[in-house]
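S.K.: based on what follows, work out the 3D shape:
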Amino acid sequence: MSGEKTRLLVHKPDADYEVGYAKPPKDTRFKPGQSGNPMGRPRGAKNKRPALNEERLKDIILDEAYRDITVRDGDRNVTVPMAQAVMRALAVNAAKGQHRAQRLFAEMLATTERQNKQLSDEWLQTAIAYKVDWERELQRRAQMGITHLPAPLPHPDQVRIDMNKGTAWIQGPMTKDDLKELEVWRERRKNFEDERDYLLEHLDTEKNRKTRKFMEDDLAQTQKILGLIDQVLDRIGY
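M.R.: Take a look at the predicted model:
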């Protein structure tokens, strides 16, 4: 092969078609009705109107407001949503004495606190009305001997109200699903309590050192699990 020349097959254009400026070879030209960029934006996407139930501008604003960006915080970089970065910059400028930033920040803060106070007052009144109405209903059932009706969820005894602070909260299951979850965790806690009591009962009388060490480790693990279950029950609120 050293003495042979390699032959290259060269595509010859048609004799009657001149290739040159603005005249590419036929094989490389775009085909009629076929996009030159099949993965690009669909035809008409730029001018497509949103549906009647869409508010595209609001979606764009929210996407930008909660898009994460990296900002400098002292001697380190932190990642925060755009809205938080803007509010932080506004607060910093207000603290530096810029009157416009101070006025805008004070107005936004006052509006936010006023809205939160309004929501808190509405929730407090709703909780008080719920508790009073259901206590009357349960008292009526007791006086009439009605026992077949289900108890309300949440139970009025679980509606906690602090009039000094003006706050209200639910300490207990609020839905049937919450109640089922509560029963599951109660059953689990009862099982681990039984295991703990068994270990405590037999630990002092166990003479075998290895068995005793195993029981002590098991007891420590059981106590740890009981603590975790109590945290879950506190989260559920009962």
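
S.K.: only C-alpha atoms from now on, for both contacts and neighbour counts.
M.R.: Will do.

S.K.: what about the strands in the protein?
M.R.: Per DSSP state E, the chain has strands spanning 68-73, 76-81, 159-162, 167-170. These are given in chain order.

S.K.: next up, for comparison:
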Amino acid sequence: MSGTEKEQSNLPEPYRVGYGRPPVEHRFRKGQSGNPRGRPKGATNKPKVANGFGMKAAEEYLRQEAYRTVTIREGDRHIELPAIQAVFRAMGVSAMKGNRFAQKTMAELITTLEQRDHDQRFEAFGIAIDYKREWSEKIDRAKELGLPVPDPVPHPDDIVINTSNGEVRIEGPQTKEQKDHYEKAHARRVEAQECVSHFAAKYRRSKNEEKKAFYLEEWHFEQRMFDIINDAMRGRHKMKLVDRSYHPDASRPGETFKAFAEDRKKPPHERWSNDYVEG
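M.R.: Take a look at the predicted model:
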């Protein structure tokens, strides 16, 4: 091999343009984004739908389409509705204009919904009656035999059944956590009643105006605590306060919890209820 050929063999191989080998001027540069303009406007990360074993991806996609917001024109204004509501509205308009297919479809849909609602209410009504009867019998039997009285959640006495319209409501705790909360509230209300009676008696017996003012303030404080708790209770859990003060500054039953709830919506430093509860 001649000296010239040897020198040429040591030279770097020239860059050949081809598949996967773009021209140098079009290659990505180190430290520079391959998309300098950024993501196009409106391009968002679409929520992923689970489509693994046992998943019904098609149903989830259908729900997403049914409840996505669309804009429709109604008269001179544009309104936003879920897509499924827009479909039903268009069907209703067609039905009112005399479209027989739309009329028939809408009537069948409404009839099916009403029948399903009736069946569910009837089933819940029957379950409530059976539950109330069975637990009431167990409680009565335990009392007759002198055995520990069961205390189920919900308690049968808290289940109110309206036989005229099939309505069922529960006026008491429905879970163990709610029951624990009720018991704490009951205990605090009993304490408030005891304090009300104590300070009411002190106020009535005292001849010292300064002490009377103190006793009256404490009386009203505990009365308000009682009313806040009692107003939140329902049905058989309500109590009547003994030694109630009817002073203009005293709380009133049926109004105190509502005022308390409204007060809790204010910033912490503006709440009067911070004097009664923490936070």
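
S.K.: ok so, going back, among the strands of structure 1, which is the most enclosed?
M.R.: Burial among those, expressed as mean neighbours by mean count of other C-alpha atoms under 10 Å, is greatest for strand 167-170, which shows a mean of 16.

S.K.: if we can go back for a sec, now the strands of structure 1 in TSV, with distance to residue 215 of structure 1?
M.R.: Putting those into TSV (distance: least, C-alpha to C-alpha, whole Å) gives the following:
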stretch	distance to residue 215 of structure 1
strand 68-73	50
strand 76-81	48
strand 159-162	42
strand 167-170	40
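
S.K.: and the helices in the stretch 51-200 of structure 2?
M.R.: Assigned helices in the stretch 51-200 of structure 2, in chain order: 57-67, 83-96, 100-145, 176-205 (criterion: DSSP state H, counting those that start in this stretch).

S.K.: reformat the ones you listed as a markdown table; add mean neighbour count.
M.R.: Below are the helices of the stretch 51-200 of structure 2 laid out as a markdown table (neighbours: other C-alpha atoms under 10 Å):
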| stretch | mean neighbour count |
| --- | --- |
| helix 57-67 | 13 |
| helix 83-96 | 15 |
| helix 100-145 | 13 |
| helix 176-205 | 16 |
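
S.K.: I'd like to know which of these lies nearest to residue 166 of structure 2.
M.R.: Ranking these by proximity to residue 166 of structure 2 (C-alpha to C-alpha) places helix 100-145 first, at 6.2 Å.

S.K.: quick one: closest of the helices of the stretch 51-200 of structure 2 to residue 222 of structure 2.
M.R.: Proximity to residue 222 of structure 2 (C-alpha to C-alpha) singles out helix 176-205 among the helices of the stretch 51-200 of structure 2, at 5.1 Å.

S.K.: return the distance of the closest one from the chain's centre.
M.R.: Computed by C-alpha atoms, centre = their mean, to the nearest Å, the chain-centroid distance of helix 176-205 of structure 2 equals 30 Å.

S.K.: now for it, which elements pack on it?
M.R.: helix 209-232 (3 or more C-alpha pairs under 8 Å, 6 or more residues apart in numbering; DSSP states H and E).

S.K.: who are the packing partners of the helix it packs on?
M.R.: Other helices and strands packing on helix 209-232 of structure 2, by 3+ C-alpha pairs under 8 Å, 6+ apart, are helix 176-205, helix 256-263.

S.K.: what's the angle from the first one to helix 209-232?
M.R.: Right, the one you point to is helix 176-205 of structure 2. Regarding helix 176-205 of structure 2 and helix 209-232, their directions subtend 150 degrees when assessed with axes from the mean of the first three to the mean of the last three C-alpha atoms, to 10 degrees.

S.K.: sorry, back to before: make JSON lines out of the helices of the stretch 51-200 of structure 2 and add distance to residue 225 of structure 2.
M.R.: Shown next, in JSON lines, are the helices of the stretch 51-200 of structure 2 (distance: least, C-alpha to C-alpha, whole Å):
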{"stretch": "helix 57-67", "distance to residue 225 of structure 2": "45"}
{"stretch": "helix 83-96", "distance to residue 225 of structure 2": "46"}
{"stretch": "helix 100-145", "distance to residue 225 of structure 2": "33"}
{"stretch": "helix 176-205", "distance to residue 225 of structure 2": "7"}
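
S.K.: nearest to residue 14 of structure 2, out of those?
M.R.: Among the helices of the stretch 51-200 of structure 2, the nearest to residue 14 of structure 2 by C-alpha to C-alpha is helix 57-67 (52.4 Å).

S.K.: what's the closest non-adjacent residue to the residue nearest in space to the middle of structure 1?
M.R.: The residue lying closest to the centre of structure 1 (C-alpha atoms, centre = their mean) is residue 66, at 13.3 Å. Setting aside the residues directly before and after it, residue 66 of structure 1 is nearest to residue 81 in space (C-alpha to C-alpha, 6 or more residues apart in numbering), at 4.7 Å.
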